[in-house]
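Asker: Sequence below, structure please.
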Amino acid sequence: MNIAYICTEKLPSPAIKGGAIQLMIDGIAPFISQTNKLTIFSITDPLLPVRECRNRIEYIRFPKETYEHDVAAELAKHSFDVIHVFNRPAHIAKYKEAAKQSSFVLSLHNDMFSPLKLCKEKAEQALQSSTLITAVSEYIKQTVIRRYHVPEQKIRVAYSGVDLEKYVPIWTEEGERIRRQLRQTFGIDDQKVIVFIGRLSKTKGPHLLIQCMPDLLLRHPDARLVIVGGKWFSENTWDDYVSMLHRLSAPLKNHIIFTNYIPSEQIPRMFLIGDVFVCSSQWHEPLARVHYEAMAAGIPIITTNRGGNPEIIRHLENGYVINHYHDATAFSKAIDYMFTHPEKAQEMARIGREEVERQFQFRHVAQRFAAIYEEAFTNHCLH
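Answerer: So this is what the prediction gives:
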């Protein structure tokens, strides 16, 4: 088949500046392009040419300011069997108008049908223009079904994944070597390390991890919190929230370490610095991809019962799920559990790694989407 991917206008593809959607596209595109012709549309970037063919994949890039219009004009010049629109239901009717002969798959990575983002008229246009819809979690699927009369079979849950070759389990010899090297880089010896990886925003909740440290240090005086990330993808600028994090951490001195932005290709290694990984999401997280990454690295996971997170992290089976997600003491209690039950923590981590090996690799994600494309194309032809 002749397939087109339309990225969001936020970040370029390939994922030279990170981004969950762009990283997923990087992961599945090599598999999809093995048996299909694949074109990927994304925004321009100074580090990338406007057009190029790379590993059998054609990339076409347009300026952010005119992206939607330019993509629609380009679609009219081609004959794609399936056009996969990532996370932009508001644009799909316009793309459908430009490529009436194509079947459309809309994938949802956030609650994009929220009335705050999409009016009812636009939402209904998007639903009508989509042959099939995918969601990164059952939670996101239900956000659409609750608001609109959409048949269950039109929306499929397509869980994401990782490139397992990039993730070395912490219990291997190489994993131990990387761990020692990273700890030496950041001045950490044999202390107990909590690692947070993500954007520094209130919705991601790193402030709660800092707030829980005084209580945690009473029981684990050698604990260290390593906060990996910047304000935004590829940015280390400070806003009011980032400034607040640094003020909050100042009394704790060397117990808190900020790494600032780390390039996406180095993230798989960064998990290995920790004894436990914490996803402190405060918002209705669609299903944060850091869960798949931490599972692949073999790190015990603590997460919050928000959005789609508990769909893959099951309490005391392959991780620890916090219900009182807004309470700092709940985080100190969860971290204390992991530190004082190391054998149970390692058992959960190994289960997580096995689950990634079995169903959350990018080749599995590509298989899921390939089946959806076949169905979308067939359904479109029948109608």
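Asker: drop to CA atoms for contacts and neighbour counts, all remaining ones
Answerer: Noted.
Asker: Now do the buried residues in the lengthiest helix in the chain.
Answerer: The single longest helix within the chain, with elements called by DSSP state H, is helix 362-382. Neighbour-count burial for helix 362-382, counted by 16 or more other Cα atoms under 10 Å, picks out 362-366, 368-370, 372-373, 376-377, 380.
Asker: what two of those are the furthest from one another?
Answerer: Spanning the widest gap among the buried residues of helix 362-382 are Phe362 and His380, at 26.4 Å by Cα to Cα.
Asker: Find the residue at the geometric middle of this structure.
Answerer: Residue closest to the average C-alpha location in the chain (Cα atoms, centre = their mean): Arg289, at 3.3 Å.
Asker: That one against Gly19, yeah?
Answerer: No: assessed by Cα atoms under 8 Å, Arg289 is found out of contact with Gly19, at 10.0 Å.
Asker: What separation is there between Glu152 and Leu164?
Answerer: Separation of Glu152 from Leu164 (Cα to Cα, to the nearest Å) stands at 32 Å.
Asker: Between these two, tell me which one has more neighbours.
Answerer: A count of neighbours by other Cα atoms under 10 Å puts Leu164 above the other of Glu152 and Leu164, at 20 against 11.
Asker: quick one, strands of the stretch 101-250 of the chain?
Answerer: 103-108, 132-135, 155-157, 192-197, 223-228 (DSSP state E, counting those that start in this stretch).
Asker: okay, those strands in CSV with distance to Lys122 and mean neighbour count next?
Answerer: Shown next, in CSV, are the strands of the stretch 101-250 of the chain (distance: least, Cα to Cα, whole Å; neighbours: other Cα atoms under 10 Å):
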stretch, distance to Lys122, mean neighbour count
strand 103-108, 14, 26
strand 132-135, 15, 24
strand 155-157, 18, 20
strand 192-197, 35, 23
strand 223-228, 38, 22
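Asker: closest to Phe339 out of those strands?
Answerer: Per Cα to Cα, nearest to Phe339 of the strands of the stretch 101-250 of the chain: strand 192-197, 7.7 Å.
Asker: distance between the closest one and the chain's centre?
Answerer: 18 Å (Cα atoms, centre = their mean, to the nearest Å).
Asker: Counting by contacts, list what it packs against.
Answerer: Here strand 192-197 touches strand 223-228, strand 276-278, going by 3 or more Cα pairs under 8 Å, 6 or more residues apart in numbering; DSSP states H and E.
Asker: any chance of those strands in TSV, plus distance to Met1?
Answerer: TSV is the format used below for the helices and strands packed on strand 192-197 (distance: least, Cα to Cα, whole Å):
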stretch	distance to Met1
strand 223-228	40
strand 276-278	41
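Asker: Second chain to compare with the first, below:
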Amino acid sequence: MHILIVAPEQIPVPPLLGGSVEISILAIARQLARSHRVTIVSRAHARYPRHSVIDGIHIYRVPTGSPAVYLSHVMNFVRGRRFDLVQIDNRPRFVMPLKRLLKKTPVSLFLHSLTFVGPPYASKAAAAQGLSCADVIIANSSSLQQQLGARFPASAGKIRKVWLGVDTKRFAPGPAARKGRAFRLLFAGRVIPRKGLPVLLKAVKLAQAECGQPIHTLVAGSSTRAGYVGRMRSLARKLRVSARFLGTVPHSRIHRVYRQADAFVCPSQKHEAFGLVNVEAMSSGLPVIASRNGGIKEIVDNGRNGYLIRDYRRPRAFAKAIVRLVREDRTRRRMARQARQDCLRRFSWKVSAKRLSGIYAAKLRR
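Answerer: Next up, the predicted model:
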């Protein structure tokens, strides 16, 4: 099978810093390329050639500037070429034009969130049109599958779930923590209000007062909001919480940061379709304390590989879980082992690609 993957127009493949969609595209493509021909079309970037080959995957990069400009260049690339199936990631508006051009070639729409099926990126009618033109729709969690089905019932029957994964070799447990040092919590992701960093900082303040042991917070990520990181630094100082803001850490190096932590916290305040950082943390041997929302609850098994926080708007709810992990070293180590085992069994990229390949093979047999 020759599969063409059309990446979004915003971040190149491979991503220079981060971008969960682009990370997922390349990781799944690497696994698919073991059994199939895989071509990726991505945006051009000054640091990359227009064509390169990575692990047998041909990546062609075309000009961007806007979604419309990028799509026109993608269509010029596709015109006259033959593929067995085309996968479009996160851009419903690309489906109908490419479907018209490719005629009988099956088109898959791989959605990583609800972001691009609603305002300001698309009206409900435009999103519905894109979904209706797709031959199959891939959602990265059961939660996203259900949300899409409820919003677009006419397309619900062709939505399939494929969990994302993690590079279990690169994201692996580090050396045991040295005794006597502060307990280290890690937050990784965009530093924006919906990710809940203020809730975490306030929770650390409460946990530290209760357990009487120093807790250090690592924050890996940056913000698109002017001054927001500065406000978070100020909040940490006001609360007298020990926090180190690392800024943007390139994904090629982020595994080293996970190895510095004792536990991972994901205090998301809004729906998370999947939450790639959670499986990266678990694969690194970290128990996860996370908001019980969206696809996160398909990853974190409460009391087994981490803690799910139902009342996730309240810092005290997170503080209780943090205190438990600080005080109960045996519990933390048991959860850490289980988290790693769960990733090896359920959340590797090999598992993701096998599921996706099966869906595509079934579509082509029809």
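Asker: What does the TM-score come to for these two?
Answerer: Once superposed, chain against chain, the TM-score is 0.93 (TM-score structural alignment, normalised by the length of the second structure); 361 aligned residues with a Cα RMSD of 1.9 Å.
Asker: Would you mind finding the match for Leu23 of the first structure in the second structure?
Answerer: Aligning on TM-score structural alignment places Leu23 of the first structure opposite Ile23 in the second structure.
Asker: Spit out the contact partners of that match.
Answerer: Val13, Pro14, Pro15 (Cα atoms under 8 Å, 6 or more residues apart in numbering).
Asker: Over in the first structure, see which of those survive.
Answerer: Shared with the first structure under both residues aligned by TM-score structural alignment, their matches' Cα atoms under 8 Å, the contacts from those are Pro14, Pro15.
Asker: Now do the helices in the stretch 151-300 of the first structure.
Answerer: Along the stretch 151-300 of the first structure, the segments classed as helices by DSSP state H, counting those that start in this stretch run 173-185, 206-219, 240-249, 267-270, 290-297.
Asker: Deepest in the core, which of these is it.
Answerer: Of all these, helix 290-297 carries the top mean neighbour count, a mean of 26, counting by mean count of other Cα atoms under 10 Å.
Asker: so it aligns onto which residues of the second structure?
Answerer: The aligned range for helix 290-297 of the first structure in the second structure is 277-284, by TM-score structural alignment.
Asker: what does the matching stretch rub up against?
Answerer: For stretch 277-284 of the second structure, contacts defined as Cα under 8 Å, 6+ apart pick out 165-168, 171-174, 188-189, 255, 258-259, 264, 266, 287-288, 296, 299-300, 305, 336, 339-344, 347.
Asker: Relative to its centre, which residue of the second structure is most distant?
Answerer: Max distance from the centre of the second structure (Cα atoms, centre = their mean): Gly212, 34.6 Å.
Asker: circling back to that earlier point, which secondary structure elements does the longest helix of the first structure contact?
Answerer: helix 20-35, strand 82-86, strand 103-108.
Asker: Columns distance to Glu68 of the first structure on top of those, output as TSV?
Answerer: Below are these laid out as TSV (distance: least, Cα to Cα, whole Å):
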stretch	distance to Glu68 of the first structure
helix 20-35	17
strand 82-86	11
strand 103-108	15
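Asker: Next, find the distance separating the counterpart of Val74 of the second structure in the first structure from Phe104 of the first structure.
Answerer: Under the alignment (TM-score structural alignment), Val74 of the second structure maps onto Val71 of the first structure. Look at Val71 of the first structure and Phe104 of the first structure: by Cα to Cα, they are 14 Å apart.
Asker: Kindly report the same for Lys231 of the first structure.
Answerer: Look at Lys231 of the first structure and Phe104 of the first structure: by Cα to Cα, they are 34 Å apart.
Asker: ok, back up a step: now the strands of the stretch 101-250 of the first structure in a markdown table, with distance to Leu38 of the first structure?
Answerer: Below are the strands of the stretch 101-250 of the first structure laid out as a markdown table (distance: least, Cα to Cα, whole Å):
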| stretch | distance to Leu38 of the first structure |
| --- | --- |
| strand 103-108 | 14 |
| strand 132-135 | 19 |
| strand 155-157 | 22 |
| strand 192-197 | 32 |
| strand 223-228 | 34 |
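Asker: wait, which of these is closest to Lys344 of the first structure?
Answerer: Comparing these against Lys344 of the first structure with Cα to Cα, the closest turns out to be strand 192-197 (16.0 Å).
Asker: one step back: minimum distance to Arg146 of the first structure: which of the helices and strands packed on strand 192-197 of the first structure has it?
Answerer: Minimum separation from Arg146 of the first structure across these (Cα to Cα) falls at strand 276-278, 30.2 Å.
Asker: what range in the second structure does that closest one sit on?
Answerer: Under the alignment (TM-score structural alignment), strand 276-278 of the first structure falls on residues 263-265 in the second structure.
Asker: And the helices in the stretch 1-150 of the first structure?
Answerer: Using DSSP H, counting those that start in this stretch, helices in the stretch 1-150 of the first structure cover 20-35, 67-75, 89-98, 120-129, 138-147.
Asker: buried set for the third one?
Answerer: Spelled out, that is helix 89-98 of the first structure. For helix 89-98 of the first structure, the neighbour count (16+ other Cα under 10 Å) marks Pro89, Ala90, His91, Ile92, Ala93, Lys94, Tyr95, Lys96, Ala98 as buried.
Asker: and the residue lying closest to Gly18 of the second structure once chain neighbours are set aside, what does it touch?
Answerer: In space, Gly18 of the second structure comes closest to His251 once its chain neighbours are excluded; the distance is 5.3 Å by Cα to Cα, 6 or more residues apart in numbering. Applying Cα under 8 Å, 6+ apart, we find His251 of the second structure in contact with Leu16, Leu17, Gly18.
Asker: Quick one, which of those residues are buried?
Answerer: By 16+ other Cα under 10 Å, those give Leu16, Gly18 as buried.
Asker: How much space separates the alignment partner in the second structure of Glu375 of the first structure from Leu109 of the second structure?
Answerer: For Glu375 of the first structure, the aligned residue in the second structure is Ala362 (criterion: TM-score structural alignment). The span separating Ala362 of the second structure from Leu109 of the second structure equals 16 Å under the rule Cα to Cα.
Asker: Adding distance to Ala334 of the first structure, write the helices of the stretch 151-300 of the first structure out as CSV.
Answerer: Putting the helices of the stretch 151-300 of the first structure into CSV (distance: least, Cα to Cα, whole Å) gives the following:
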stretch, distance to Ala334 of the first structure
helix 173-185, 23
helix 206-219, 10
helix 240-249, 20
helix 267-270, 21
helix 290-297, 16
